[in-house]
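S.K.: structural data only, the sequence is not supplied:
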């Protein structure tokens, strides 16, 4: 069996330890595994029997050409090529509007509003607590465009961010100062908790994305109630993601969801070989069910 791990052209495959750990685990199970940029994978060609499936991994440039990426996902589905995670789950997770779905199900999240060329953005901002708010594109990754803004500058900053990113729909959120104590990332494989990582921002920043020089992530053993809270989040995701990362902060001891990642999260498999093996087993089972 041959599997393709979809990556991106802007980062050499050998630089992504998580994907290399997964590749090694798959190959140990007799699976031929190829790392290839997603936009170099042709659905019609793969449908001729070249690969048994595509595992979407470090596609860290998809938001730069999102419409092409979405067409590519639809192309894989149209050709009946197995995709992990499932295409519908990936499409749902690609737009941060999904947070509104989770909030509607009672998942604790920062106060969140969508501003889509909203002429009343200052009125919308007044519904969110705090003097500083977080502004970000609804379709975005790696922290691109994530901005901490003063309330009185929201309208100007939104206009500037739209010009910078070309995105009209933006997310406006309550700023959670607890992020400075670290974000808790809980990794799930086939619906089961695998391991936890704490990520802390650089002391001069509030973002934990790699481009902002955060402190090195560390493995942690989370409290049972925090794992249970993340499991509850996962229950509200349509389908059953083979892999997922639930990111949150702790406010008053409660797990508050920041994001759920089922498209291209760092899973820290190179730090936890047992999880790499578990994910390889789950992928093989999903692609080639008994």
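M.R.: Yep, it's here. These numbers were taken from a predicted model, which means no experiment stands behind them.
S.K.: contacts, neighbours, all on C-alpha from now
M.R.: Noted.
S.K.: residues touching residue 91, list them.
M.R.: With contact taken as Cα atoms under 8 Å, 6 or more residues apart in numbering, residue 91 is in contact with residue 70.
S.K.: and what about it, helix, strand or coil?
M.R.: For residue 91, the secondary structure call by DSSP: H, G, I helix; E, B strand; the rest coil comes out as helix.
S.K.: if I look at it, how far off is residue 173?
M.R.: According to Cα to Cα, to the nearest Å, residue 91 stands 22 Å off from residue 173.
S.K.: ok, now residue 97?
M.R.: 12 Å.
S.K.: so the two - more neighbours on which side?
M.R.: residue 173 (23 against 18; other Cα atoms under 10 Å).
S.K.: so that one sits right up against residue 131, yeah?
M.R.: No: if you go by Cα atoms under 8 Å, residue 173 and residue 131 don't touch, sitting 11.5 Å apart.
S.K.: ok, which stretches of the chain are strands?
M.R.: In the chain, the strands defined using DSSP state E lie at 2-7, 32-37, 53-56, 83-84, 112-116, 132-137, 147-150, 169-174, 183-189, 192-199, 218-220, 243-251, 254-261.
S.K.: quick one: the second one to strand 2-7, angle?
M.R.: Relative orientation of strand 32-37 versus strand 2-7 (axes from the mean of the first three to the mean of the last three Cα atoms, to 10 degrees): 30 degrees.
S.K.: let's bring in a second one:
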């Protein structure tokens, strides 16, 4: 069996081998071949039994190109995990509002089509004086800003579609949890914390992660969030954070190109690889 894993284009600004290598090793341990293909130039896919965008980092930097690739995968009926419909849905963080409408505990979010001072004032009236603003199509904290009570809008967000959320102080103390699930089955959990003086938990920004037991109710919340998605996820990372009301909230579903930290999985990624290959054979 030949598996294509989509990866960043040459010259991408972040190191990605650390994620690809451990995932590819887990798949190869199940007897399959793995080939890395830049998501921006995939070429002929007819010789592959499965295509998965597990490390298609940077797709948010060129949405038209990304959606053209999804259209091609759909049109050519390329066996793809996760399913194309799920990849499209997960490409825009507006899905958080949909999950909230379905009763899933998500971080409170205002979707603003054109960000301006009036929208900022309205968000502060709802969420308090400390906010986080981010683009609905983003990754790795790109374009994300934390605003204090007296901060004005950054120039790069004015007039753009943005998501506004309350700043949750738990991120700098307890941290943000990431639960990995394969075929809906819980595999392992890590907690991510930012470096001192920051709020962003991404490792390339100085954040750190460590394995941990999931907090009470986390697995159930993660599974409920995945059940509310428009298609079944073969692999998923569900990011949770404790709200200011001390309840766990979904802050993000990562169903396209999540770092899965398989090095912390008790089985070394065997469930991950077995789930992908089982779906490929169906």
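M.R.: Right, received. Where do you want to start? The shown structure was predicted, so the numbers you read here are calculated from the model rather than taken from an experiment.
S.K.: before we move on, back to that, just name the most buried of the strands of the first structure.
M.R.: With neighbours defined as mean count of other Cα atoms under 10 Å, the strands of the first structure peak in mean count at strand 183-189, which reaches a mean of 26.
S.K.: and that strand, what does it pack onto?
M.R.: If you count contacts as 3 or more Cα pairs under 8 Å, 6 or more residues apart in numbering; DSSP states H and E, strand 183-189 of the first structure packs onto strand 192-199, strand 243-251, helix 273-287.
S.K.: could these go into JSON lines alongside distance to residue 109 of the first structure?
M.R.: Formatted as JSON lines, those follow (distance: least, Cα to Cα, whole Å):
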{"stretch": "strand 192-199", "distance to residue 109 of the first structure": "18"}
{"stretch": "strand 243-251", "distance to residue 109 of the first structure": "9"}
{"stretch": "helix 273-287", "distance to residue 109 of the first structure": "27"}
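S.K.: out of the ones you listed, which is closest to residue 55 of the first structure?
M.R.: Smallest distance to residue 55 of the first structure across those (Cα to Cα): 8.2 Å, for helix 273-287.
S.K.: how close does that closest one sit to the second structure?
M.R.: Overlaying the second structure shows helix 273-287 of the first structure at a mean distance of 1.6 Å from the equivalent residues (mean Cα distance after the TM-score superposition for the first structure).
S.K.: the inter-axis angle of that helix versus strand 243-251?
M.R.: In terms of direction (the same axes, to 10 degrees), helix 273-287 of the first structure departs from strand 243-251 by 130 degrees.
S.K.: just how off-centre is helix 273-287 of the first structure within its chain?
M.R.: Helix 273-287 of the first structure sits 19 Å away from the centroid of its parent chain (Cα atoms, centre = their mean, to the nearest Å).
S.K.: kindly report the same for stretch 214-221 of the first structure.
M.R.: That offset, for stretch 214-221 of the first structure, works out to 17 Å (Cα atoms, centre = their mean).
S.K.: can you tell me which residue in the second structure aligns to residue 282 of the first structure?
M.R.: Applying TM-score structural alignment, one finds that residue 282 of the first structure aligns to residue 275 in the second structure.
S.K.: pull the contacting residues for its match.
M.R.: Counting by Cα under 8 Å, 6+ apart, residue 275 of the second structure makes contact with 182, 183, 234, 235.
S.K.: alignment lookup: the first one to the first structure.
M.R.: Superposed on the first structure with TM-score structural alignment, residue 182 of the second structure falls opposite residue 189.
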